[in-house]
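Undergrad: here is a sequence with its predicted model. Questions after.
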Amino acid sequence: MPSEAKVHATFAVTSGCVCFGSLHNIWSGSTVPIQGFPAVRPKPSGTIVIHELQYNIVAKNGTWNAYRLVDNRNNGVSAWYLSHSSVEPMQDIRRILRVAGSPYEDDGNTMNNDDTQREGVFVINRYDWGYYDRRYLEEIGEGVEEGQNDFLANSNSAGLVDYAWAQNQVQQWKEMRPSERPSSQAGIWMYSPHAEYMFCRFGFNETRDTAQSFLFFSSYTEFAQSSFEGLEEAIRKSETPRERFERQLQAEYDFSGIDELSKMVTPSDMGFASLQSPVPMDSQLTGPYKSDNVIFEELDIEQLRATSQRPQGGSPSRGFAGQWKRHIHELLNELTYYYLDRYIRPHIGFHGRAEDIASVIFPSFSEPRAGGLDSHLYRHFTQPDSDPVPGFDAHGVAERIEKFLASELNLSFPVDNIYPERACRVVAYLMTEILELANYRASDSLRPEIVPSDIRLSIYMDRDLFQTFQYSKAFWRGIE
């Protein structure tokens, strides 16, 4: 049994730089000065996010090896990995994928950020190159067509070539079909039959002085089903959802959801506009409150969680991930402080029937749209619970709400004041709604436990909840 990956081809880098991409990208890269480790950050371009590239990058001189990755299910070429001969391929490719893997898989960054820069990985996505960048496209073109059997080949295959030889190599390759472009002493053309969308990741050395590897893959690449040609071992271990989740927890994966929120409110690299409004300015955000007077104690939250996951909900009950439980408790309390401060406290001085007060606090309660949040909150404010939460200390929560509401107004509530107990029913309902949606999200993500990102993204994806909490600083920025 072979113990080493099969080297498909070799080429030499002599200029300390490589050009990359489609034929016109390579030509473009050959016309500008050599680029060091790119300090490139994503930016919106219409409905997408792009990185502005120059299509050349400083690279380690010497012999580079080209390896094909094959899909273990059909033995077809699914990706390419190129590296300097001094690099251990399996170790390096796994490092790259850990830092910045495929956007169609679970781990890693899909954009250049501080983490990718610190780890020495440079990210290139589908909209960053190819015909999406039209510099020199009219002059150079994309070369000869592949044919009807793979008519997208020119768009979804790419080259890597020594900077000094880039223009000569482009002139040779443009006269050939993508599948027939041979490797040379100065570079290689990477063709993966019937690929869709192209991505790549450059791997740099420890000091980030020079690129030493290049991973080229498509949306169809599954690294848990792909191996180096000549080896049986898959690039990534196939994991059950629980195994993946436990590995991510051990690796201290960021499950806060804050970065995910940031990505969702900017145009996506996958081609979709943001679902909700952009992040408000800091001056518009309220909180965090960091009050010692928690509204919901740990047992209260556990009772609300259990109620939100009753069997008729259709999704198996999930607890909170241990490492993130404190974060979840603090987040839910911060959201409650925010709600009480923004929606209840301003109406403290208003007296009258509960229905009249509720119609002011929940102005959309009578709108025709069935199931609107205001209609549910209006009902909980005006009517005693017909199905109270078992074991829930409503009296204790109401007392803490009363203390919080009075804390900045120097008020002393009479015993029969209508606000605290009714507000308790309202915020308890809000929290059970959030936790029910978070449970569904954890289930859809194949996670056995709830993490903060399930809470934040559930709020984001629900129109009414988002409008309710969109000016909470804890929601967008966290609690610290």
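TA: Received it, and whenever you're ready, just let me know what you need. Note that the coordinates shown come from a computational prediction; the quantities given were computed from them, not determined experimentally.

Undergrad: going forward, measure contacts between C-alpha atoms and count neighbours the same way
TA: OK.

Undergrad: Ser83 and Arg41, how far apart?
TA: 24 Å (C-alpha to C-alpha, to the nearest Å).

Undergrad: next one: Asp71
TA: Asp71 is 32 Å from Arg41, by C-alpha to C-alpha.

Undergrad: and for Leu152?
TA: To Arg41, Leu152 is 28 Å away according to C-alpha to C-alpha.

Undergrad: sorry, back to before: neighbour count: Ser83 and Arg41, which is higher?
TA: Ser83 (24 against 14; other C-alpha atoms under 10 Å).

Undergrad: adding another structure so you can compare the two:
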Amino acid sequence: MMAKPQVYSQFTVTSGSLCYGALHNIWDGATSPIQQFPTFVARHAGGTVKAQILQYNVTAKNGTWNSFQLVAKDTDRVCAWFVSHSDVDPEVEIDKILHVSGSPYEDDSGSQFNNENTVAEAVLAIGRYDWGYYDNRGKEELGIDDEANLANFDTQVFGEGAGLVDFGTAKTKVMQWQKNEPHEIDTQPGGIWMFIPGGEYMFGRFGFDESRTAARSFLFFTTHTYFTHTTFVGLDQTLRVEVSDEEKFQRFLRKGRDLEGLEKLKQITSRESSLQLPTESEYLGPYDIHQYILTSTDLNAIRIRPGVKANKFVEPLQELCYTCLNEIIMSYLEFFIAPASSHDTVAAAAASLFPRHSEFDTVDSCMYSFLTRPYSDPIPNFDSGAVGRRAKAFLIPRCEDNSLVRDDNFIAGVCACIAFLLSEVLDHSRNCAWRGKLIPVDIRLGVFNDDALRNMFKYSRVFWKGVDQPFQVAGSSHATEPVRASE
């Protein structure tokens, strides 16, 4: 006989609706019109916190509901709760919910907000800022004083609690539960008060029937709920299967979601109006790939140089990384180095390029040092001679006849600066610890999130807009040919 999830308690819904959340949420829900399944959930305007506007009640199936404790595997530590109508298979239902809207702190967990995907799967997502402490409705009526609660914080059991109760008896249950300690689990004929010890920031997910007319399940969890290590009491199988980093990466590639980071940059810049970005006519590039200055060998030599902590370039996206890195460096050479080459001496050019060079441990001080003393920090397997020749060939048509680009010491300094800048870029591009692999979105975010790097490379068209070159990810629809770095 197959094992089944162990029922913790049961209650009955008779009003066709449930109220949910912290005590003041439930109180507010009990005084609000009953909410149908929403095809759109509004958010509070302004601020950096994304909070949805909810009413803390939902239509729900009448009848018997079962509650289940979800525990960390091989322990009795409660880390989540699942409640569902007795007609619902709890294992099938929770699997559906977790696929469309699981924990935002786990990979490949769907959406943390309500959108077309949650609507399609009849799931209502409740985020950490949507309820509990963060919503004040109902607090005054119940005499809840947040400051007093914070003053008594050290004497309270740490964790998160929430109730799920029949609409018809919600106010009565709130008055009863208010007499209890928040960490006391309490079952009633019309509902349940749940508590997750050690939890922080609570999340909820309602599952509705196919017609979206009534809720039939509810999942309650916290930041510290890891579904790859969580199971029903009575079962051994975890609710999600943990996959290796390589499997995550291959799944990430197959989804093909903004692997270059171009959409991410658009989203960020649209929100930050204070950023001073180039006009369309100020962009530089894309450049002829046969003029690219750095080969894959050069870039990997920089990546593994002592002091640089960078992930590996990997197929099928390494060529796009090489392209992006060459393009931003070449735009820097054209916009900054070419004009500075008109100075009479290397020292004068360095002073004009790096006015803050006297300030300790700044990008300017490092760049000044490398431009004026280029041989002080050689990089194994970095062909500075070949890089210098390609940089010189690129700069000569863009500089005056008697410019410093014909000075070997200046070109050597430029090469040292290139290596330093790319070391900084690669070091800043370690955005995804689990992946351990470097892809174009990491490079773009690493540059964008550093003011100095962003200002140096902001004139690169390819940085902001990419290249019209397709690439191939096995099993995906992104069929293209990668741009190869010049060898």
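TA: Alright, I've got the coordinates. Remember, it's a predicted structure, so these values are computed and weren't measured experimentally.

Undergrad: check which helices and strands the longest helix along the first structure is in contact with.
TA: In the first structure, taking DSSP state H as the definition, the longest helix is helix 419-444. Contact here means 3 or more C-alpha pairs under 8 Å, 6 or more residues apart in numbering; DSSP states H and E; on that basis helix 419-444 of the first structure packs against helix 298-308, helix 325-339, helix 373-382, helix 394-407, helix 452-461.

Undergrad: and those: which comes nearest Ser472 of the first structure?
TA: Ser472 of the first structure lies closest, by C-alpha to C-alpha, to one member of these: helix 325-339, at 6.4 Å.

Undergrad: what is the neighbour count of the closest residue in space to Cys321 of the second structure that isn't next to it in sequence?
TA: Distance criterion C-alpha to C-alpha, 6 or more residues apart in numbering; nearest residue to Cys321 of the second structure, sequence neighbours excluded, is Pro440 at 5.1 Å. Counted with other C-alpha under 10 Å, residues neighbouring Pro440 of the second structure total 26.

Undergrad: how about the helices in the stretch 151-300 of the second structure?
TA: Along the stretch 151-300 of the second structure, the segments classed as helices by DSSP state H, counting those that start in this stretch run 170-177, 245-255, 262-271, 296-303.

Undergrad: which of those is buried the deepest?
TA: helix 296-303 (a mean of 20; mean count of other C-alpha atoms under 10 Å).

Undergrad: helices or strands next to it in the packing?
TA: With contacts taken as 3+ C-alpha pairs under 8 Å, 6+ apart, helix 296-303 of the second structure sits against helix 408-428.

Undergrad: so which bits of the helix it packs on are buried?
TA: By neighbour count on 16 or more other C-alpha atoms under 10 Å, the buried set for helix 408-428 of the second structure is 409-428.

Undergrad: same thing with stretch 184-191 of the second structure?
TA: 185-187, 190-191.

Undergrad: and stretch 112-128 of the second structure, by the same measure?
TA: For stretch 112-128 of the second structure, using 16+ other C-alpha under 10 Å, the buried residues are 112-114, 118-119, 121-128.

Undergrad: quick one: the longest strand seen in the second structure to the first structure mean distance?
TA: Among the segments of the second structure that qualify as a strand by DSSP state E, the longest is strand 63-72. For strand 63-72 of the second structure, the mean deviation from the first structure after alignment is 2.7 Å (mean C-alpha distance after the TM-score superposition for the first structure).

Undergrad: with that, I have no additional questions.
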